[in-house]
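fold the following and give me the result.
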Amino acid sequence: MRIVVDAMGGDFAPVEIVRGAADACRDLDTDILLVGREAQVKEELDKLSSYPLSRIEISDAEDVVTMDDSPSAILRGKRNSSIHKGLRHVKDGSGDAFFSAGNTGAVMAVAKMVLKVLEGIDRPAIGAVLPTIKGHTVLLDAGANVECKPLHYLQFAIMGSAYAHIALGIDDPKTGLLSIGEEEMKGSDVIKVVNQLLRESTGVVNFHGNVEGKDMFRGTTDVIVCDGFSGNVALKVSESAGWFVSKMIKEEITKSVPAKIGALFAKGALMRVKERADYTEYGGAPLLGVGGVCIIGHGSSNHNAVKNGIRVAKELAENNLNGLIEEKVKESFEVLEVDKGGSFLDNILGKFKKKSNQGS
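Okay, the predicted model is just below:
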């Protein structure tokens, strides 16, 4: 297994990226292909003499994509960037999966152009794993699609279920639709249509019904589907809330001697809580629906986040995530009894409208 890593992507590149990749090579028994400016990458590797450097190769890419670069400008130019070249390595088979902590919009745009989308998928989506009181849940879309049509949500549910099956080990993941209330009549006109559509799709997805923001960390469902705007806001608020709670606990502990003593006794428990809520332990989120495993890490990823992002990429590649998604999409045609020719969305939308008209 060989994981391609964007060495120039992220706030702390290439230092933390190279170190994280070397950690992954040592601890995860995988080969690494670092893509970036060769001289800079080699300089960082030379500082890590204790690592199995023989399993790490460098692919030179002179162009660097910054966080301020627009996706359209990157598609037109910077064709020799670490993102472009790294994804081409996955496309031509010289790499099994790709990880980048760089510009999210750029990774999405280039991945769609280089890897293409899977058959039956119109909109790739970012799937983020969140900790819950019961374990974990997958939230998607977490930022790839600001505006979505009702049937895009069905594709998100299919992809999210496949990802939860592999990443969380759940045989029949339960899917919820993010809304402002649990009742079917709650939410925007689009959400009401999506609710009906997902109920019609029994056998394709295990639909629970609407879930609210409060359900995200209660583990009400294994998968939560939403548009990319709502998902990204929810994700960023969650990260901020985790930071705030951690900061508040530290401040309270340092206010008095009894609090400091109590913290010593509770140190083990506090560390375990921190680990469960630490985004670096989750590594990154997959861009689901493209023709290759592509993991997008947080822009501020440190070496631990990079290592875990590579771990996620390796696990998804080994377990053939895309094969499972394609299989689920094909099953949906059969279960929903639609014509396999033409657009997936057009076919299912036509069937859904036909049923609605018959019921009126």
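
contacts and neighbour counts: CA atoms only from here.
OK.

tell me how many other residues surround Ala106.
Ala106: 22 surrounding residues under other CA atoms under 10 Å.

now the residue lying closest to it once chain neighbours are set aside: how far from Ala109?
The shortest distance from Ala106 to any non-neighbouring residue, by CA to CA, 6 or more residues apart in numbering, is to Pro71 (4.6 Å). Distance of Pro71 to Ala109, given as CA to CA, to the nearest Å: 6 Å.

with Gly297 instead?
According to CA to CA, Gly297 stands 15 Å off from Ala109.

with neighbour numbers in mind, choose between the two.
Using other CA under 10 Å, the more surrounded residue of Gly297 and Ala109 is Gly297, with 28 against 18.

so that one sits against Gly284, correct?
Yes - at 4.1 Å, Gly297 and Gly284 qualify as touching, with contact defined as CA atoms under 8 Å.

okay, and the common contacts of those two?
Ala305, Val306, Gly309 (CA atoms under 8 Å, 6 or more residues apart in numbering).

can you redo these as CSV with secondary structure, neighbour count and distance to Phe344?
Below are these laid out as CSV (DSSP: H, G, I helix; E, B strand; the rest coil; neighbours: other CA atoms under 10 Å; distance: CA to CA, whole Å):
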residue, secondary structure, neighbour count, distance to Phe344
Ala305, helix, 25, 36
Val306, helix, 34, 36
Gly309, helix, 32, 31
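
and which of those residues is nearest Leu168?
When the shared contacts of Gly297 and Gly284 are compared for distance to Leu168 (CA to CA), Gly309 wins out at 15.2 Å.

tell me which residues touch that closest one, please.
Residues near Gly309 by CA under 8 Å, 6+ apart: Phe99, Tyr282, Gly283, Gly284, Ala285, Ile295, Ile296, Gly297.

one more to put side by side:
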Amino acid sequence: MASSTLISLDAMGGDHGPSVVVGGVKAYFSRYGGDGVRFLLHGDEAAIRAEMARCGLSDDVCQVRHTDKVVAMDEKPAQAMRRGKGSSLWNAIEAVKAGEAQAAVSAGNTGALMAISKLILRMAVDGLERPAIVASWPTKRGFTAVLDVGANIGSDARQLVEFAIMGEAFQSAVYGVERPTVGLLNVGSEDMKGHEEVREAHAVLRTDAVPVNYTGFVEGHDIAAGTVDVVVTDGFTGNIALKTAEGTARFISGLLKEALTSGPLAKLGALIAMPALKKMARRIDPSSVNGGPLLGLNGIVVKSHGGATAEGYGNAIRVAVELARSDYLTKVSANFARLAAAMDEPAPAVMGETQK
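Sure thing, here's the model as predicted:
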């Protein structure tokens, strides 16, 4: 079909391999319909086809490319780049480079995925050093995009501005926000707060150099409040914030479960409140926000949690499909060119949406 979208999947990545990946395809179709979406699965053909039979998926929607080579979850990125050619992860990314697939999804080794993706696809714009990982953060208003959450430990002012460009385009493509608001994470809202790189990025974003809807500094409590649609920070801070939030959520969930099972009256109250409790659980369920794109690549690659359920993997597929069907790459490239011109630099070489 000329209008179909082909998503390339590393079927062997993650803690569970084909059972979750193929199950994720089924979950995607069950929840989103999947009109015009097809899949290319890389890995052990026998294991993949066994799961396809269990899930009732046919060759009409799932092509299988066999390989018995797998990048281990604990393999170092440098080793994966040297020895990973021909693996399920490598082949999934190669399909995007060749223009065969519009996006790739993997639950495999994060460091290896990032290194191999950069090696094969390269960065979308000359001068970008590494991709940024974006997380969809549940808030009072819906979801806020937070980046970077671990790809880059330290970031200078220019990188922070680039994150703002990529995050704004992501939020528009995946969540349909027409003109997302963007904030820069800091220790306070005053102009003099923060280190030099944050203040410098703040100064650039306040000008017309970059066409993003920048509102200024935001603080940690603003993330969950949904004060802005996109929160920009370096990977060190973003990763700590993300893992702190995940740990806090697990702690509160544990306390709530303990309180609601502490006695007969508490159990009765929990039974009465069950519809509301289930609604809250769905809101904070990690599966509902699984799927972190590696932004900045010359192609679309989405990282799923290694321990994701089939439903969670299905959501990572949804993110890949939304990005593949959007003008994300074109918009980011155009805004990077505008940034370079505004800062009196030669415009960087902007690649095509895929390398063919």
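
quick one on the thing from earlier: and the furthest pair within the contacts of Gly309 of structure 1?
Pairwise distances across these peak at 13.0 Å for Phe99 and Tyr282 (criterion: CA to CA).

which of these two has more neighbours?
Between Phe99 of structure 1 and Tyr282, counting by other CA under 10 Å, Phe99 is the more crowded of the two (34 against 23).

what is the aligned counterpart of the more buried one in structure 2?
By TM-score structural alignment, Phe99 of structure 1 lines up with Val105 in structure 2.

likewise Ile224 of structure 1?
Taking TM-score structural alignment, the alignment pairs Ile224 of structure 1 with Val231 from structure 2.

what helix or strand is its match located in?
Taking DSSP states H and E as the criterion, Val231 of structure 2 maps to strand 230-232.

average offset between that strand and structure 1?
Its aligned residues in structure 1 lie a mean 0.6 Å from strand 230-232 of structure 2 after superposition (mean CA distance after the TM-score superposition for structure 1).

and that strand, what does it pack onto?
On a contact count with 3 or more CA pairs under 8 Å, 6 or more residues apart in numbering; DSSP states H and E, strand 230-232 of structure 2 meets strand 142-147, helix 157-175, strand 181-185.

and Thr181 of structure 2, how many neighbours?
Around Thr181 of structure 2 there are 20 residues (other CA under 10 Å).

now it: how far from Tyr214 of structure 2?
Applying CA to CA, the value for Thr181 of structure 2 to Tyr214 of structure 2 is 6 Å.

do Phe236 of structure 2 as well
Using CA to CA, Phe236 of structure 2 is found at 22 Å from Tyr214 of structure 2.

cool, Arg65 of structure 2 as well?
According to CA to CA, Arg65 of structure 2 stands 44 Å off from Tyr214 of structure 2.

settle it for me: which of the two has more neighbours?
Remark: of Arg65 of structure 2 and Tyr214, Tyr214 carries more neighbours, 21 against 16, as counted by other CA under 10 Å.

which residue, neighbours along the chain excluded, lies closest to the more buried one?
Leaving aside its chain neighbours, Tyr214 of structure 2 sits nearest to Val182 (4.6 Å; criterion: CA to CA, 6+ apart).

so what's the residue count around the corresponding residue of structure 1 for that neighbour?
Residue correspondence to structure 1 (TM-score structural alignment): Val182 of structure 2 is matched to Thr175. For Thr175 of structure 1, the neighbour count with other CA under 10 Å is 27.

from Ser201 of structure 1, how far off is Thr175 of structure 1?
Distance, Thr175 of structure 1 to Ser201 of structure 1, using CA to CA: 12 Å.

where do the strands of the stretch 51-200 of structure 1 begin and end?
In the stretch 51-200 of structure 1, the strands defined using DSSP state E, counting those that start in this stretch lie at 56-60, 97-100, 125-126, 128-131, 136-140, 174-178.

do you know which of those strands lies nearest Gly9 of structure 1?
Between Gly9 of structure 1 and those, the tightest spacing by CA to CA is seen for strand 97-100, at 5.9 Å.

by contact count, what packs against that closest one?
strand 2-6, helix 82-91, strand 293-296, helix 303-318.

okay, the ones you listed in JSON lines with distance to Glu239 of structure 1 next?
Supplementary listing: those in JSON lines, determined by distance: least, CA to CA, whole Å:
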{"stretch": "strand 2-6", "distance to Glu239 of structure 1": "24"}
{"stretch": "helix 82-91", "distance to Glu239 of structure 1": "26"}
{"stretch": "strand 293-296", "distance to Glu239 of structure 1": "16"}
{"stretch": "helix 303-318", "distance to Glu239 of structure 1": "14"}
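
quick one: closest of these to Leu324 of structure 1.
Taking CA to CA, helix 303-318 is the member of these nearest to Leu324 of structure 1, at 10.4 Å.

the closest one maps to which residues in structure 2?
The aligned range for helix 303-318 of structure 1 is 310-325, by TM-score structural alignment.

please apply the same query to stretch 61-70 of structure 1.
Counting by TM-score structural alignment, stretch 61-70 of structure 1 falls onto residues 67-76 of structure 2.

okay, buried residues for that stretch please.
Within stretch 67-76 of structure 2, the residues scored as buried using 16 or more other CA atoms under 10 Å are Lys69, Val70, Val71, Met73.

now do the spatially closest residue to the first one that is not a sequence neighbour against Gly13 of structure 2, distance only.
It stands for Lys69 of structure 2. Leaving aside its chain neighbours, Lys69 of structure 2 sits nearest to Ser87 (4.5 Å; criterion: CA to CA, 6+ apart). Distance, Ser87 of structure 2 to Gly13 of structure 2, using CA to CA: 10 Å.

which of those two has more neighbours?
When Ser87 of structure 2 and Gly13 are compared for neighbours, Gly13 comes out ahead with 29 against 20, by other CA under 10 Å.

and that one, which of the three is it?
Here Gly13 of structure 2 is recorded as coil under DSSP: H, G, I helix; E, B strand; the rest coil.

give the aligned equivalent of it in structure 1.
Matched by TM-score structural alignment, Gly13 of structure 2 corresponds to Gly9 in structure 1.

kindly report the same for Gly43 of structure 2.
In structure 1, the residue paired with Gly43 of structure 2 is Gly36, using TM-score structural alignment.
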